[in-house]
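Engineer: What follows is a predicted protein model with its sequence.
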Amino acid sequence: MSHKIGITACSNPMHPSFSADLARLCQILRELGFDPVLSPCLFDNGSGFSGTGAERADALMNLYCDPEITDIFDVSGGDMANEVLPYLDFSVIAASGKRFWGYSDLTTIVNAVTTATGNESMLYQVRNLLYDHSAEQITLFQNAFPGSLPASSTSLAHFCRAITWKV
């Protein structure tokens, strides 16, 4: 059974050279039973941004509003995540029950979502599935989502502890 997950970039845009890695990441996720839904705000649109703060927030909110998406993973990082905060509808986010996963300056969104909604958010970069120790990361990721989503808090806590020791 495939589970839809959102892939977005609320912070710095991905460089066009990330296209091949994104395709590989999506393939890995599909092999793990996920159906990635890509945000329109992933890549640099030529301005040094993947959209305005409002546009990136709108793309994120669209993922929250899709009832089939269970989790949202941000593949970015950098120094622009705070630009989306004024445009987020935390009542919609709370009602969705979805987890937000991000790393680096996405901590601003991770903390805001958890604080404002009570929804779980995870400090994790899903791109880890591509790089050093990818086989181990893939196994840990797969074990964090046994059976069907959402995974239990126990398996996610184990996953988060297991991945942080290598960082």
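Structural biologist: Cool, got the structure.
Engineer: Please make it C-alpha for all contacts and neighbour counts, starting now.
Structural biologist: Will do.
Engineer: Quick check: closest non-adjacent residue to residue 1.
Structural biologist: Among residues not flanking residue 1 along the chain, residue 33 sits closest, at 6.4 Å (Cα to Cα, 6 or more residues apart in numbering).
Engineer: ok, second structure coming up, stack it against the first:
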Amino acid sequence: MLLPNRLHKGDKIGVIAPASPPNIDQMYQAFPFIESLGLEVVLGNHVKDVYGYLAGKDEDRLSDFHAMFRNPDIKGIFCAGGGYGTGRIAGKIDYKLVKENPKPFWGYSDITYLHTAIRQQTGLVTFHGPMLSSDIGKDDFHEKSQDMFRQLFAPAELNYSTSYSELMIISEGAVSGELVGGNLSLLVSTLGTPYELEAKGKLLLIEDIDEEPYRVDGMLNQLKLSGKLDEAAGILIGDFKNAEPSKRKESLSLSQVLSDYLSDLNKPIIAGFKIGHCQPHFAVPLGVHAEMSTKKLSLTIAPGVK
């Protein structure tokens, strides 16, 4: 495990768009919040590029990624948004550069592919948290989501309980281990690649958006058949926004799908975490030690910076 250095007021933060084109107006609307943290925003050279459904060509998005890790004046990197495209650059990343220049790397959704690849190639702890154009720049950006950025400025243990949201037990028990995971569809897309999710003995977080129950069913089936569900020590189920059937009149509910795949795994599994495409969004470091208990209905996560 490689912990990045904490941020300090006055630090410069690099903003990149490694996936789809961000909403530029909403990205700029996020700047006042970032500046209220005492941080200075530095935009990547290609953040405003558009190449179809991508925020610029692969080499340009990769160039921004490398430039921010290489620049010693940049103390942290925030992603402008998600969408699609990070898997296209994962195989070309200079992971030695990342490992030699550890700094907070923050984002979620499609950024899950980078979280997984970076952690497994370098050991660097990264952060699954709200992004500029997708969340921070919107009117509904929640005060509790804003508070989650404090973890970047000082080592702080995170504690999640039912005071944050209602939690539901799918399978009982207590477990501890390294917290990994993120967006379900992106985790599945790593299978069979050099960046295949390593889940053995770990606490696996899954969340997603706009996926119908039959689609979630297919993805969980792939994780099951690949052995990932059996290997995980425990599972945290985050937010599954808009997981409602639309193409099919007859459908299982999301809760039925989750029960079918998870209820008989005989390991601690809790659903209802406000982690993912939701407000508030409980941001978490990935790659650190965490403990989860169904008896206490709690999740405790070690600090993500040093």
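Structural biologist: Yep, it's here. No experiment lies behind these values; they were computed from the predicted model shown.
Engineer: Pretty sure the residue nearest to residue 1 of the first structure sits against residue 26.
Structural biologist: No. Using Cα atoms under 8 Å, residue 33 of the first structure is not in contact with residue 26; the gap is 10.5 Å.
Engineer: all helices of the second structure, in order?
Structural biologist: Under the criterion DSSP state H, the second structure contains helices at 24-29, 31-36, 58-70, 86-89, 95-100, 112-122, 143-147, 184-189, 213-225, 228-231, 254-262.
Engineer: which residues in the first structure does the last one match up with?
Structural biologist: Same thing as helix 254-262 of the second structure. Following TM-score structural alignment, helix 254-262 of the second structure has no partner segment in the first structure.
Engineer: Show me which residues of that helix are buried.
Structural biologist: The neighbour-count check on helix 254-262 of the second structure (16 or more other Cα atoms under 10 Å) flags 254, 257, 258, 262 as buried.
Engineer: Please apply the same query to the first one.
Structural biologist: Of the residues in helix 24-29 of the second structure, those buried by neighbour count under the rule 16+ other Cα under 10 Å are 26, 27, 29.
Engineer: Can you give me the distance of the equivalent of residue 144 of the first structure over in the second structure to residue 285 of the second structure?
Structural biologist: By TM-score structural alignment, residue 144 of the first structure lines up with residue 151 in the second structure. For residue 151 of the second structure, the distance to residue 285 of the second structure (Cα to Cα, to the nearest Å) stands at 9 Å.
Engineer: Also residue 49 of the second structure?
Structural biologist: Distance, residue 49 of the second structure to residue 285 of the second structure, using Cα to Cα: 29 Å.
Engineer: When these two are compared, which one has more neighbours?
Structural biologist: residue 285 (27 against 17; other Cα atoms under 10 Å).
Engineer: and the nearest residue in space to the more buried one that is not next to it in sequence, what does it touch?
Structural biologist: Nearest residue to residue 285 of the second structure, sequence neighbours excluded (Cα to Cα, 6+ apart): residue 127, at 4.3 Å. Residues counted as contacts of residue 127 of the second structure (Cα atoms under 8 Å, 6 or more residues apart in numbering) are 104, 105, 106, 107, 108, 115, 283, 284, 285, 286, 304.
Engineer: okay, the longest strand seen in the second structure sits on what stretch of the first structure?
Structural biologist: Ranked by residue count under DSSP state E, the longest strand found in the second structure is strand 174-183. Using TM-score structural alignment, strand 174-183 of the second structure lines up with nothing in the first structure.
Engineer: in that strand, what counts as buried?
Structural biologist: 174, 175, 176, 177, 178, 179, 180, 181, 182, 183.
Engineer: Residue 144 of the second structure: which of the residues you listed is nearest?
Structural biologist: Nearest to residue 144 of the second structure among those, counting by Cα to Cα, is residue 182 at 19.6 Å.
Engineer: I figured the closest one was touching residue 112, is that so?
Structural biologist: Yes. Between residue 182 of the second structure and residue 112 there is a contact at 5.6 Å, judged by Cα under 8 Å.
Engineer: center of the first structure - which residue?
Structural biologist: Nearest to the geometric centre of the first structure sits residue 73, at 0.9 Å (Cα atoms, centre = their mean).
Engineer: ok, so what distance separates the aligned partner of that one in the second structure from residue 136 of the second structure?
Structural biologist: For residue 73 of the first structure, the aligned position in the second structure is residue 78, judged by TM-score structural alignment. Distance, residue 78 of the second structure to residue 136 of the second structure, by Cα to Cα: 11 Å.
Engineer: Also residue 61 of the second structure?
Structural biologist: Distance, residue 61 of the second structure to residue 136 of the second structure, by Cα to Cα: 21 Å.
Engineer: Same question for residue 76 of the second structure.
Structural biologist: Residue 76 of the second structure is 17 Å from residue 136 of the second structure, by Cα to Cα.
Engineer: Please apply the same query to residue 219 of the second structure.
Structural biologist: Applying Cα to Cα to residue 219 of the second structure and residue 136 of the second structure gives a distance of 29 Å.
Engineer: Who has more neighbours out of those two?
Structural biologist: Taking neighbours as other Cα under 10 Å, residue 219 of the second structure and residue 136 compare with residue 136 leading, 24 against 18.
Engineer: Nice, that's everything, thank you.
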